[in-house]
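Participant: compute the structure for the input listed below.
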Amino acid sequence: MERLPPLNALKAFEVAARTGNFTLAARELGVSSAAVSQQVRNLEAYFGKQLFLRIGNRITLTDAGHAIYPQTARALGDIATVTSRILEGEVRTRLVVSVPFSLAEHWLTPRLGMLLAEQPRMAIDIRVEDDPIDMARHGTDVRISYGDYHYPELVRVSLLHDDVLPVCSPEFRRRLDIDTGDIAEVHDSVFIHTNWGPNYASHPTWSEWFAAQGSALRPDPSRGRRVGLSSLAISAARLGLGIALGQRVLARADIEAGRLMALSSASIRLGQPYCAFVPPAKRQRSDVVGLIELLKADTPDTPFG
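Facilitator: A predicted model of the protein is given here:
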């Protein structure tokens, strides 16, 4: 640890400089004015600088005193704030969670709601960003990623391996009179295609879904509706804009509420699982463990901790 000046002397100096009087400083500190004066002399001896000009009962800061007072007052104020919070039981660790765009609203947020229901005073910071991120630099506690390969130096927990299936709004199905067994009969313009971006090559497509059903149909993305996020595909389908090849985990709440319906039970799996990454030093933190337990609810056999 770096060398520190005597803290009692530093406190006496701060109070004397703030009040401008040894007597007032002594009253605030609950000691004699002579004791305050002695502590200030100790600090002056430590620095080898005169910190006050003494003019009768009045004191004013010297140039050296002005140089150290602002930082001293700030540091002592920070210590006082932390002490007060600890004594009042108000210190809370902030849980910093980083998540891809698509999972933020439809998957992560409801689970954070469950966590906050159990710990309503927990402080949480949700950051929506693409891989890779610098977890150490930005103080991230948990990173949720598509794929299990981004952060080999961190603790990895598999959360779920999602699949996709055709979904649309009930009103849209009625309007187009779509038979749940005859999706291949609809026009190419009805299909909602998700563009996962240039960093991904393992995402499922409508062509792959039809091929898995033994169909040669290849819907043309240029003739349909295209969106840049899988969560946006779910929202577009819910609003009646077409049929999305939607992720089950993102569509689940809308299907259960009747805002979406599955046009087929046939699905295909995503190319990669979703995983949580945690710095080894943080793996035992109670808020991190609590969040991971909620997030891996779909795969309860996955160990963590």
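
Participant: from here on, just use CA atoms for contacts and neighbour counts.
Facilitator: Noted.

Participant: could you check how far the residue nearest to residue 13 when sequence neighbours are not counted is from residue 15?
Facilitator: Nearest residue to residue 13, sequence neighbours excluded (C-alpha to C-alpha, 6 or more residues apart in numbering): residue 40, at 5.6 Å. Distance, residue 40 to residue 15, by C-alpha to C-alpha, to the nearest Å: 10 Å.

Participant: let me see the contact set for residue 220.
Facilitator: Shown in contact with residue 220 (C-alpha atoms under 8 Å, 6 or more residues apart in numbering): residue 188.

Participant: quick one: the helices in this protein, in order.
Facilitator: 7-19, 22-29, 33-47, 63-87, 101-103, 109-118, 135-138, 170-176, 206-212, 230-238, 248-257, 286-295 (DSSP state H).

Participant: elements contacting the shortest one?
Facilitator: It refers to helix 101-103. When contacts are defined as 3 or more C-alpha pairs under 8 Å, 6 or more residues apart in numbering; DSSP states H and E, helix 101-103 packs onto helix 230-238.

Participant: cool, and the second one?
Facilitator: Under the contact criterion of 3+ C-alpha pairs under 8 Å, 6+ apart, the helices and strands touching helix 22-29 comprise helix 7-19, helix 33-47.

Participant: so for the first one, what gets flagged as buried?
Facilitator: Okay, so that is helix 7-19. 9-17 (16 or more other C-alpha atoms under 10 Å).

Participant: just give me the neighbour total for residue 173.
Facilitator: 19 (other C-alpha atoms under 10 Å).

Participant: please name the nearest non-neighbouring residue to it.
Facilitator: Looking at residue 173 with C-alpha to C-alpha, 6+ apart, the closest residue is residue 179, at 7.9 Å.

Participant: what's the neighbour count on that neighbour?
Facilitator: 14.

Participant: this one as well, want them side by side:
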Amino acid sequence: MSLKNDRSPLPLRALQVFESASRFQNFTTAGGELGITQSAVSRKIAELEAILGTQLFRRSGPNLSLTPQGKALAMRVTYALGDLRRACAEVQPTKGSSIVTLSMLPSVAAKWLAPRLGLFTDLHPNIDLRISASRDLVDLNAAQIDGAIRYGTGRWPGLAAVWLGAETVCPVCASSIVEKFAITTPADLLKAPLLHADIAEDWAAWFSAVGLEEPKVPRGPKLGDDTAILQAALSGQGIALGRSQLVADDLQAGRLIAPFDVKLDASFSYWFVSASDPSKNLVTVRDWIVQEFA
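Facilitator: Below you'll find the model as predicted:
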């Protein structure tokens, strides 16, 4: 099938799967949202790429990102599907579900929100919560987003910001890494592969906090998204500087361990932002998120 004219049938299911995958930039999380497997998501994306004759995602190990063509398509598809959802909501009885759309970082969506979605649905079955995951600072009005979880200083002109919580940063890894490199002191971390991120709290700052001044920090993979960094740590690829809000569940479940107690205070905090006059449903979502962060 090709899309060379306006009468060509649209691959609607593949576009729906692409829209979810583009928001999360993670096939497993997208599959969870859609109720299908990761491999099914991958097949649909491959099908859409074949139809369009262009690559939509770049794949580099655990890291997934949109190509320029993928970004352009994602923007249009997100708006189109949003319009369709709103059109459907408008013709439903008023007692039906109400859509609330939130924007947040892919890492927050995958590591913090996704494990809690069932709790929210159980408490508020009449609110249809939709997530737009993006590393870009989304214009809420232009993108027709109701609210957002943002990571920053709390100052966004024209928006009301409610503080959710701060966080700390410390080394985390799989237990196999500790055993493999016989890690017993902070200096032992220099023997292991270190994973690097684009956050202000870097390895040099952490080693300085434990008294190792100007250590020769080994170079290692730098992954821009925390989801990819933590997945690499979970699979035993190295040691990451984990942000406490994103690694709490993995630490509690024993999937990751924190070899040392020394933590850095993060430069930024999490905030819930919205217009100054949020809807009743958005207030419900906001209050639930505030409670979960607390």
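
Participant: what's the TM-score for these two chains?
Facilitator: Overlay of the two chains. TM-score (TM-score structural alignment, normalised by the length of the second structure): 0.64; 209 aligned residues with a C-alpha RMSD of 2.6 Å.

Participant: hang on, the earlier thing: of all the helices and strands packed on helix 22-29 of the first structure, which lies closest to residue 113 of the first structure?
Facilitator: Closest of those to residue 113 of the first structure is helix 7-19, at 44.1 Å (criterion: C-alpha to C-alpha).

Participant: which residues of the second structure does the closest one align to?
Facilitator: Aligned using TM-score structural alignment, helix 7-19 of the first structure spans no residues in the second structure.

Participant: now stretch 259-273 of the first structure
Facilitator: The aligned range for stretch 259-273 of the first structure in the second structure is 255-269, by TM-score structural alignment.

Participant: give me the buried positions along the matching stretch.
Facilitator: 255-259, 263-264, 266, 268-269.

Participant: ok, of those, which one's closest to residue 99 of the second structure?
Facilitator: For these, the nearest to residue 99 of the second structure is residue 269 (26.8 Å; C-alpha to C-alpha).

Participant: quick one: contacts for that closest one?
Facilitator: Residue 269 of the second structure sits next to 151-154, 163-167 when contact means C-alpha under 8 Å, 6+ apart.

Participant: of the residues you listed, grab the buried ones for ChimeraX.
Facilitator: A single ChimeraX command selects the buried members of the contacts of residue 269 of the second structure (16+ other C-alpha under 10 Å):
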select :151,154,163,164,166,167
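
Participant: ok, the contacts of residue 269 of the second structure in the first structure: which stay?
Facilitator: Compared against the first structure with both residues aligned by TM-score structural alignment, their matches' C-alpha atoms under 8 Å, those retain 151-153, 163-167.

Participant: which ones among these map onto strands?
Facilitator: Using DSSP state E, the subset of those located in strands is 151-152, 163-165.

Participant: what range in the second structure does stretch 208-216 of the first structure sit on?
Facilitator: With TM-score structural alignment as the criterion, stretch 208-216 of the first structure aligns to 205-213.

Participant: the matching stretch: which residues count as buried?
Facilitator: For stretch 205-213 of the second structure, by 16+ other C-alpha under 10 Å, it's 206-207.

Participant: got it, and stretch 89-103 of the second structure?
Facilitator: Buried-residue list, stretch 89-103 of the second structure, by 16+ other C-alpha under 10 Å: 98-103.

Participant: how long is it end to end?
Facilitator: Stretch 89-103 of the second structure has its terminal residues 20 Å apart, counting by C-alpha to C-alpha.

Participant: residues making contact with it?
Facilitator: Under C-alpha under 8 Å, 6+ apart, the answer for stretch 89-103 of the second structure is 86, 125-134, 138, 145-149, 281-282.

Participant: narrow those to those that are buried.
Facilitator: Taking 16+ other C-alpha under 10 Å as the criterion, what is buried in these is 127, 129-134, 138, 145-149, 281-282.

Participant: from these, which land in strands?
Facilitator: By the criterion of DSSP E, membership of these in strands covers 127, 129-133, 147-149.

Participant: let me have these in TSV, extended by distance to residue 291 of the second structure.
Facilitator: Listed next are those as TSV, based on distance: C-alpha to C-alpha, whole Å:
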residue	distance to residue 291 of the second structure
127	17
129	17
130	19
131	19
132	21
133	21
147	16
148	16
149	14
